[in-house]
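1. Need the 3D shape of this:
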Amino acid sequence: MGQEEIVFCRGGGCTAKLGPGALAKVLEKIPKTKDPNLLIGYEGSDDAAVYRLTDDLAMVQTLDFFPPMVEDPYIFGQIAAANALSDIYAMGGDVKTALNIVCFPEAMDLNILGQILLGGSEKVREAGGVLAGGHSIADSDVKYGLSVTGTIHPDKVFANSGCKEGDLLILTKPLGVGIVCTASRMGEASDAAMDLAVRSMTSLNKYASEIVRRYRVHGCTDVTGFGFLGHLCEMLGDSYSALIYRDSIPFIPECEAYVEEFYLTAAAQRNRNHVGDKVEFAGCGFALEEILFDPQTSGGLLVSMDREDAAPALEEIRKLGLPCAIVGEIRPKEEKAVTVK
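-> You can find the predicted model right below:
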């Protein structure tokens, strides 16, 4: 794509999200909606809204869009769609319909837009959903994503804040895609690292979600722009703390070297500023800290599960082919929300 490649990908994905601190200040000023059928709204930092329609049927709604983080428009479309669809799976729901959200420069080749939409539509079909339309506007930069509607039983919703003391935490995808994409834009990422990052970002969380539904799940979220530690702190709230096993964290192997070369993101620093004082690192190097703060695009599910169920669930998840692990446990409330050691 020559010159257009530079314009197409300036660095995006979930690194483009507003910082969690700034977002929280805005949202706290918005009046809360009081409706007994709104089972989950935005006040709990959950991944999607859940609205009860009947005693045995609820609707799950979400939307997500962002600028490209890879040069290939087809792969970008796949990643953006997988990321948006993920919020339905993080709630334990099933995808039904999706609408495209498109921002595109009028002067750019429309074939590029066609490839983005093709990649997105294929992921919607893989999810078992129907692409039902969308909305587009002319913009100075490319942005793409989906508004997604799913369904779920009202009594089977995975809220992000339902974890219980003694639960084990499972992470279903490797961390580090933000670091790898940053290194790639500098021409320094290896083919192996980028291939694993792309495979992770384009993999639907549908399959991991379907597996964990067969077990006793108490809390679930997907790890995206606020990084592993940011989303974990949202899960813990003011009720619990977590011990994270530093040697069990799955991440793209080359990430440590890229951190040493300072291929970092501003979003990771925002995440550190927001929750860093809630975390105690014991014997952790700077590289692992950055990996845990790194914003993920289309990241894995972080599942708080009954201790006895974690090992058999992980055995099934491993068959999906991505690095995954039991990464920690839920503990009673301590001075620090998270201890990594």
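2. okay, CA-based contacts and neighbour counts for the rest of this
-> Noted.
3. Now do the helices in the stretch 151-300 of the chain.
-> For the stretch 151-300 of the chain, the helices defined by DSSP state H, counting those that start in this stretch cover 177-185, 191-202, 206-212, 227-236, 255-260, 266-275, 286-293.
4. ok, and the closest non-adjacent residue to the residue nearest in space to the middle of the chain?
-> The centre of the chain sits closest to Thr224, judged by Cα atoms, centre = their mean, with a distance of 2.9 Å. Nearest residue to Thr224 in three dimensions, chain neighbours excluded: Gln296, at 4.3 Å (Cα to Cα, 6 or more residues apart in numbering).
5. Spell out the residue ranges of the strands in the stretch 101-250 of the chain.
-> 130-138, 143-152, 168-171, 217-222, 240-244 (DSSP state E, counting those that start in this stretch).
6. I'd like a version of these in CSV, one that adds distance to Ala313 and mean neighbour count as further columns.
-> Output for those, formatted as CSV (distance: least, Cα to Cα, whole Å; neighbours: other Cα atoms under 10 Å):
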stretch, distance to Ala313, mean neighbour count
strand 130-138, 29, 13
strand 143-152, 21, 25
strand 168-171, 9, 27
strand 217-222, 10, 27
strand 240-244, 19, 22
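7. How many residues are close by Glu254?
-> Residue neighbour count, defined by other Cα atoms under 10 Å, stands at 16 for Glu254.
8. here's the other one to compare against:
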Amino acid sequence: MTAPAEQEVRLTSLSPGAGCACKLPLAKLEGLFAALGPGLEPASGDLLVGAAEGDDAAVLRLDDERALILTTDFFTPIVDDPYDWGRIAATNALSDVYAMGGRPLMAVNLAAWPGDDLPVETLGEVMRGGADAASAGGCLVVGGHTISDPVPKYGMAVVGMARPDRLFAIDRAAAGCHLVLTKAIGTGVVSTAVKRGAADPETVAAAVASMTTLNAGASEAALAAGVRAATDVTGFGLLGHLHRMTRAAGIAAEIRAESVPLLPGALDLAAAGFVPGGTKANTTYLSGFVAIADGLPPELAVLLHDAQTSGGLLLVVPDDPDALIADLRGRGLPAALVGRTTEGEPGHVTVR
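-> Presented below is the predicted three-dimensional model:
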């Protein structure tokens, strides 16, 4: 699907990033948290998850049966098709609710738009894509806010619901569990190749299909399997999000690199140098926390650090994961057992 009037300006050419969702790098995010200090609201009382926990969303208990989830996410274009960008951005925003074990209820659009450079009809295509993705998740889109900005941005603020006693949280991971990843990685390098006009249509189609797949089924399967610790894999990459989870839980982890599912074409694009700035920032920051085995192909190491958009869920599974993986694959997801949690220095990840 193309934008109205066959727009001459490529959407990604208006994005300053190099193909990823431009999440604030981990080092700067932690500096921001340090600067805020007591301004971060920690969990207490009915606030089950606050800002200080660094989880995927905030959670407020309403009663013994219901907990309210609140999250937001938005970013600059990572593909040129406006409808696909809208679907990806909405799927990505909804993902934080699924990563907490909840279901989205309603959302509002957040948009910034260069009205002098792009027709407003193109923004309409973006929002139509977002509405279709939200509708697929049973989530109502009830309005929003748009500002004028030279760099286009789009996303959503989302409200969801979960059971207080069945929440997923990053600090609930324990040593001796299995790590299951529900989607393939590599969207960052693919999006960078799109921005530079070097990605073939089949590779782009596979990445878009992955980024527009809701994590609803993965979350549902994880809840049924008794999972209590999870996160979605986005801008900090697989290793970055695993680092944050294990540090919050006071444990370490191991990743089996050959078991991690990869998007078609991603390995070749990484080898060709299509590496987004967010991936490079992840690699630099995590160098003090991640031990990479000798002989690991450098392009595979890139993908393990790759800044993802609308990635899958990383699940900490306490029991035999075979039934869960079979369930996930039965839902059409390329789920795989990618490692395990261990005793050790909190936040340390070994890649074998």
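9. Roughly how far does the aligned partner of the residue nearest to the centre of the first structure in the second structure sit from Ala99 of the second structure?
-> By TM-score structural alignment, Thr224 of the first structure lines up with Thr234 in the second structure. To Ala99 of the second structure, Thr234 of the second structure is 11 Å away according to Cα to Cα, to the nearest Å.
10. what's the answer for Ala198 of the second structure, then?
-> For Ala198 of the second structure, the distance to Ala99 of the second structure - Cα to Cα - is 32 Å.
11. Between these two, point out the one with more neighbours.
-> Taking other Cα under 10 Å, Ala198 of the second structure and Ala99 do not tie; Ala99 has more neighbours (30 against 13).
12. pretty sure the more buried one contacts Val59?
-> No. In terms of Cα atoms under 8 Å, Ala99 of the second structure does not count as a neighbour of Val59; the distance is 11.9 Å.
13. one step back: could you export the strands of the stretch 101-250 of the first structure to CSV, including columns for distance to Ala325 of the first structure?
-> Output for the strands of the stretch 101-250 of the first structure, formatted as CSV (distance: least, Cα to Cα, whole Å):
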stretch, distance to Ala325 of the first structure
strand 130-138, 32
strand 143-152, 27
strand 168-171, 6
strand 217-222, 15
strand 240-244, 11
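14. Relative to Lys278 of the first structure, which of those is closest?
-> Distance to Lys278 of the first structure, taken as Cα to Cα, is lowest for strand 240-244 among the strands of the stretch 101-250 of the first structure, at 9.7 Å.
15. What number of residues are in the vicinity of Leu239 of the second structure?
-> When neighbours are defined as other Cα under 10 Å, Leu239 of the second structure has 29 of them.
16. and it, what does it touch?
-> Leu286, Val290, Leu304, His305, Val349 (Cα atoms under 8 Å, 6 or more residues apart in numbering).
17. What about these, which one has the most neighbours?
-> In terms of neighbours by other Cα under 10 Å, these top out with Val349 at 28 neighbours.
18. Can you tell me the residue that sits opposite it in the first structure?
-> Alignment note: Val349 of the second structure maps to Val338 in the first structure; criterion TM-score structural alignment.
19. wouldn't its match be in contact with Ile244 here?
-> Yes. Between Val338 of the first structure and Ile244 there is a contact at 7.1 Å, judged by Cα under 8 Å.
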